[in-house]
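> Predicted model and sequence below, questions to follow.
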Amino acid sequence: MADNTKLIDARGLSCPQPVLIAGDEMDALGSGRIEVLTDCGASPENVGRAAKAKGWRLVTSADAGGGVRLVFEKP
């Protein structure tokens, strides 16, 4: 994770909490890089859809210790 990446650890939270938390951080930052960790089955797709609607681009998605690691960027 780059030093300027905002980390959101939403593991243990069920939808829509990861989506709401990630969306609030995306709004607060406006641009940059955000990493979201989640272990809720529907969250990766839902967070990705919300991020796209806010103009954020999915950079990478990978399995991470029983969950998923999503990295988004917005210039």
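In hand now; what should we look at?
> For the rest of this, base every contact and every neighbour count on C-alpha atoms.
OK.
> wait, doesn't L13 sit right on S43?
No. Using C-alpha atoms under 8 Å, L13 and S43 do not qualify as a contacting pair, with a distance of 9.3 Å.
> the more surrounded of the two?
In this view L13 and S43 are compared by other C-alpha atoms under 10 Å, and S43 has more residues nearby, 23 against 14.
> Would you enumerate the residues in contact with the more buried one?
The neighbours of S43, taking C-alpha atoms under 8 Å, 6 or more residues apart in numbering as the test, are 14-16, 18-19.
> put this beside the first:
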Amino acid sequence: MATTVDARGFSCPQPVLMTLQAIKATQPGELVVLVDTDTSKENVMRAAQSQGYVVKDVSQEGEGYRIHIQRG
């Protein structure tokens, strides 16, 4: 089961920091990150890729986005 990081309502850099904290706290696997701005979406994807994760899927969810990332 994927770990979910709910970063909706936070402005950058908080969603990136929350994602990086979850990456460090969990075993390599799948994470789902919820964000509500385009900027947060792009920054979270870039940060995850810098940590060796692959963006598996990005889907619009309500007013924001659901980003599925997985260890590459």
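Good, I have the coordinates. As the structure is a prediction and not an experimental result, all values here were calculated from the model.
> quick one: TM-score?
Put the two chains on top of each other and the TM-score (TM-score structural alignment, normalised by the length of the second structure) is 0.93; 72 aligned residues with a C-alpha RMSD of 1.1 Å.
> In helices only, show me the contacts of S43 of the first structure.
Among the contacts of S43 of the first structure, the subset assigned to helices under DSSP state H consists of 18-19.
> What is the most widely separated pair among the contacts of S43 of the first structure?
S14 and V19 (9.3 Å; C-alpha to C-alpha).
> Neighbour count: these two, which is higher?
V19 (24 against 15).
> Which helix or which strand is home to I23 of the second structure?
Element membership of I23 of the second structure, judged by DSSP states H and E, is helix 14-25.
> And for R11 of the first structure?
Short version, using DSSP H and E: R11 of the first structure is in no helix or strand.
> what sits against it?
37-40, 67.
> Stretch 26-44 of the first structure: which residues count as buried?
Buried residues in stretch 26-44 of the first structure, counting neighbours by 16 or more other C-alpha atoms under 10 Å, are found at 26, 33-40, 43-44.
> To which secondary structure element type does the one residue sitting closest to the centre of the first structure belong?
With distances taken as C-alpha atoms, centre = their mean, the residue of the first structure nearest its centroid is V36 (3.4 Å). At V36 of the first structure the chain is in strand, as set by DSSP: H, G, I helix; E, B strand; the rest coil.
> what's the counterpart of it in the second structure?
With TM-score structural alignment defining the correspondence, V36 of the first structure maps onto V33 in the second structure.
> my guess is its match meets L17, correct?
No. Between V33 of the second structure and L17 no contact is recorded; they are 11.6 Å apart, counting by C-alpha under 8 Å.
> before we move on, the earlier item: what sits against the match of V36 of the first structure?
Applying C-alpha under 8 Å, 6+ apart, the residues near V33 of the second structure are 4-7, 19, 66-69.
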